[in-house]
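Trainee: The sequence and its predicted three-dimensional model are supplied below.
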Amino acid sequence: MDYPKSVPGIGLVNGKFVNEDVVGGLPGSLIPATWGNGVTDELLNVVKSAGLEPSESDATQLLQAIRKISQAGEDKHAADIGAANLYMANYAPAISGLKDGLVLRFTAANANTGASTFAPNGLQPKPLLSLASSALRPSEIVGGSLCSVVYSAALDSWLLVYASGGNANSGRLLGIKTITSSGVYVPTTGMKNVLVKVLGGGGGSAGIAATNGSQVSIAGGGASGSYAEAWLSAAVMGVSQVITVGAKGAAGPVGGSGGPGGTSSIGSLVSAPGGGGSLYSEAITVSSFGLFTGGYPSNTAVGGNIVNAAGAAGSPGINVSGSALAGHGGVSPLGGGGYGSSVALSQAAPGTGYGSGAGGIANATNQPSRPGGPGAPGVVIIYEYA
């Protein structure tokens, strides 16, 4: 649509219509019937495309039509014509270039199995990322998903703002449940996915023997519990799951080893064994070299689809010519191990936070026997997303 510049004698001035100037003797511009009809037909096409019946007496129809067309968003939605992980769609009018903030929608034909791209109207495919600006995980888009994407010029990528029916972790965080005692977990209404963190209990440290004037006694630290993280759907979690929180490893009694930490788990889905306790050793002579083993690390956690890790071993205690140093407790992702004490404390330092091992304790000469310290208990943390 344009002014009728090609019609001879139309009388345009600077490309636009002008009025007749009687005083100046200048004729006004002519409006050809073909041009007037063309303008009217173009406006009527907009009115009709919105499903309205043209009316001579209604001067609001063009505005109504524009609003209805905008609400329908037909220019911003198209069916996916690509393949899994390679999403493509043709829009009308065609998208001829990418602009920061451009928002489009498409109905996906296939589920994604990993990192994906999107390309409108045959333009170069660009990465399709999550709201965290990371590559998509499998099934964040499923077949039939209505997807809303926005182009980021800074990232030169499309961001997946919404995907109906998918497992995208861009949903609203409903809440965080920190579970410190065993029981039954029931998902919050509306939960679609959860991020779970499971940590086994930390091991305790051994007690130490009494010493005479030529002896020392030392204990290593307890090991930390194993750790797992997993992203699980509501379908996998089901209506409920039994939660087991691993107990802290018991403090070793006088003359006894530290106890192992307990296993933390979410049903049969994710399991994180506890850390081992350090072993009791008799007193040795000051002049002897001694290495007192810390608690052995736990077995590697199972069931985590993000992280599966074993715990950290407790540090060994050591004696070199009467210089006695107790072992430190193993550090966990959610707690610091107890410090190794080489002073005359009544009991070894416990693990702190969750899942860490107890620190060992050491006796110099002429000291009474002492108990070890307890590890820190395990924990299960569940982040619920809508």
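Mentor: Nice, I can see it.
Trainee: rest of the way, CA atoms for contacts and neighbours
Mentor: OK.
Trainee: any idea which helix or strand carries residue 319?
Mentor: strand 317-320 (DSSP states H and E).
Trainee: got the contact list for the next helix or strand after that strand?
Mentor: Helices and strands here follow DSSP H and E; after strand 317-320, the next one along the chain is strand 323-325. Contact with strand 323-325 is made by 216-218, 317-319, 340-342, 361-364, as judged by Cα atoms under 8 Å, 6 or more residues apart in numbering.
Trainee: putting a second one here so we can go through both:
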Amino acid sequence: MKKISDSTSTANPNGEFTEGSPAAGVPATLIKADWLNSIQREILAAIGVAGIPQSPTDDGQLAKALKWLGSWKNLTDKPSNLTDYSITIASQVEAEAGTDNAKPMTALRVAQAIAKKITQATETAFGWAKIATAAQVATGTDTATIVTPATLATALTNSSGRLYRTIQIDASTTYTPVAQVKRIEVEIVGGGGAGAGAVALTSGQNAIGGGGGAGGYAHTILDVTDAMRAGIPVTIGSGGVAGTSTGGTGGTTSFGTFISAIGGTGGTRAVGGNTAFFTGAGGSGGRAAVGGVLPSVQGEDGANGQNNSTNGVLSCGGAGGRSQLGVAGDLQVVNTNGNAGVRGGGGSGVLSVSTTTSYTGGKGGDGCCVIREYT
């Protein structure tokens, strides 16, 4: 920008206007076109930078240009950080100490200050904690993260060797292990034999029925194979049928081709004089348990029924044999049907002195299969 002294010699020594002094011989400052044009160009340049078209009817254009040029958003070469403003930021030591109240902190310093005050929790110290991933929980070696209930439940479900569930099967079916099951433990019992019954008697006679034998017991542990996941047939042996004569034999229970347990035989009926001592033989327990890597057990024999000529109180039908997984039919009083066995237990025999009524021995308990599944 030109000073007035750049266009005329009539300016004062400071290059400024003067009104002159005729008495002292100092002329007044002459205003020349060159200087006026320079001022005009300066003003138009400011208006042009602001992007305002020159208008001869608007006397406020310079004010508008100055306002535009003074706006922050229109400034160029603006500072990009605190240092450019000559502002000192807090150091890491100052941020972690947390005592300075005059210096600003960067995002890094804020993070460093938080990390200094709040540490990760341990078994002996409070602090923040990270949540473990499913993979970390499954591995089980991380000691610095916490576990959510959902992740823990998943890990337990998938953990090796855990008891997943226990299934009791009381009717023939097909067993199919679910995907997470890797090993199974199987127990089976055959059907129990029925107790012996009695028909109506001739006067002076008594009938004694022996108890049915319990079904045999087999036990094994198997690693689940792909072939087994297609389904394993489970056959449950029926309990021996009860009647008024010798009791029926229980059926065989089997778990595929892996193990089987034979049913118990029925009790035998005996008829004799009411003053004689005689017995009705109990049925034999199922003996031919086949297969299995764990010990198998024969079923308990049914008890003999007896007619005691010297002490009638001791006369009774035989109790059924007890099974490894069930209950035997208990011995019964005179002139009453026998009691049934449960889950491979033998049915009880009868004691009859009736000349008019038949009595049925207790039915043998149906066999049973118990499966424990492990992941």
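Mentor: Noted; the coordinates are in hand. Small disclaimer: the values here were computed from a predicted structure and weren't measured.
Trainee: corresponding residues in the second structure for the strand holding residue 319 of the first structure?
Mentor: Mapped onto the second structure using TM-score structural alignment, strand 317-320 of the first structure spans residues 305-308.
Trainee: tell me the secondary structure for the counterpart of residue 234 of the second structure in the first structure?
Mentor: Under the alignment by TM-score structural alignment, residue 234 of the second structure pairs with residue 243 in the first structure. At residue 243 of the first structure the chain is in strand, as set by DSSP: H, G, I helix; E, B strand; the rest coil.
Trainee: Measure how far the match of strand 317-320 of the first structure is from the centre of its chain, please.
Mentor: How far stretch 305-308 of the second structure lies from its chain's middle: 59 Å, per Cα atoms, centre = their mean, to the nearest Å.
Trainee: same check, this time on stretch 361-370 of the first structure
Mentor: 49 Å.
Trainee: and if you look at stretch 173-185 of the second structure?
Mentor: In terms of Cα atoms, centre = their mean, the centre of stretch 173-185 of the second structure is found 19 Å from the chain centre.
Trainee: before we move on, what about stretch 310-326 of the first structure?
Mentor: The answer for stretch 310-326 of the first structure is 38 Å, by Cα atoms, centre = their mean.
Trainee: Ends of that stretch, what's the gap?
Mentor: Distance between the boundary residues of stretch 310-326 of the first structure (Cα to Cα, to the nearest Å) amounts to 23 Å.
Trainee: So which of the contacts of strand 323-325 of the first structure belong to strands?
Mentor: Counting by DSSP state E, the contacts of strand 323-325 of the first structure place 216, 217, 218, 317, 318, 319, 362, 363 in strands.
Trainee: if I read this right, residue 296 of the second structure contacts residue 219, doesn't it?
Mentor: Yes. In this structure, residue 296 of the second structure is within contact of residue 219 by Cα atoms under 8 Å, at 5.9 Å.
Trainee: could I get the ones in strands among the contacts of strand 323-325 of the first structure as a markdown table with distance to residue 353 of the first structure and neighbour count?
Mentor: Shown next, in a markdown table, are these (distance: Cα to Cα, whole Å; neighbours: other Cα atoms under 10 Å):
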| residue | distance to residue 353 of the first structure | neighbour count |
| --- | --- | --- |
| 216 | 31 | 29 |
| 217 | 28 | 34 |
| 218 | 25 | 33 |
| 317 | 23 | 28 |
| 318 | 26 | 21 |
| 319 | 29 | 22 |
| 362 | 23 | 32 |
| 363 | 27 | 27 |
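Trainee: just the residues you listed now: which is nearest residue 59 of the first structure?
Mentor: Closest to residue 59 of the first structure out of these is residue 317 (91.3 Å), distances taken as Cα to Cα.
Trainee: could you measure that closest one against residue 367 of the first structure, distance?
Mentor: Taking Cα to Cα, one finds residue 317 of the first structure at 17 Å from residue 367 of the first structure.
Trainee: At which residues are the strands of the stretch 101-250 of the second structure located?
Mentor: Applying DSSP state E, counting those that start in this stretch to the stretch 101-250 of the second structure gives strands spanning 130-131, 145-146, 163-169, 173-175, 183-189, 205-209, 217-223, 232-235.
Trainee: Could you name the helices and strands sitting against whichever helix or strand comes after the last one?
Mentor: In this case it means strand 232-235 of the second structure. Sequence-wise, the next helix or strand downstream of strand 232-235 of the second structure (DSSP H and E) is strand 253-255. Other elements packing on strand 253-255 of the second structure under the criterion 3 or more Cα pairs under 8 Å, 6 or more residues apart in numbering; DSSP states H and E are strand 183-189, strand 232-235, strand 259-261.
Trainee: whereabouts in the first structure does strand 253-255 of the second structure align?
Mentor: Alignment of strand 253-255 of the second structure against the first structure: residues 264-266, by TM-score structural alignment.
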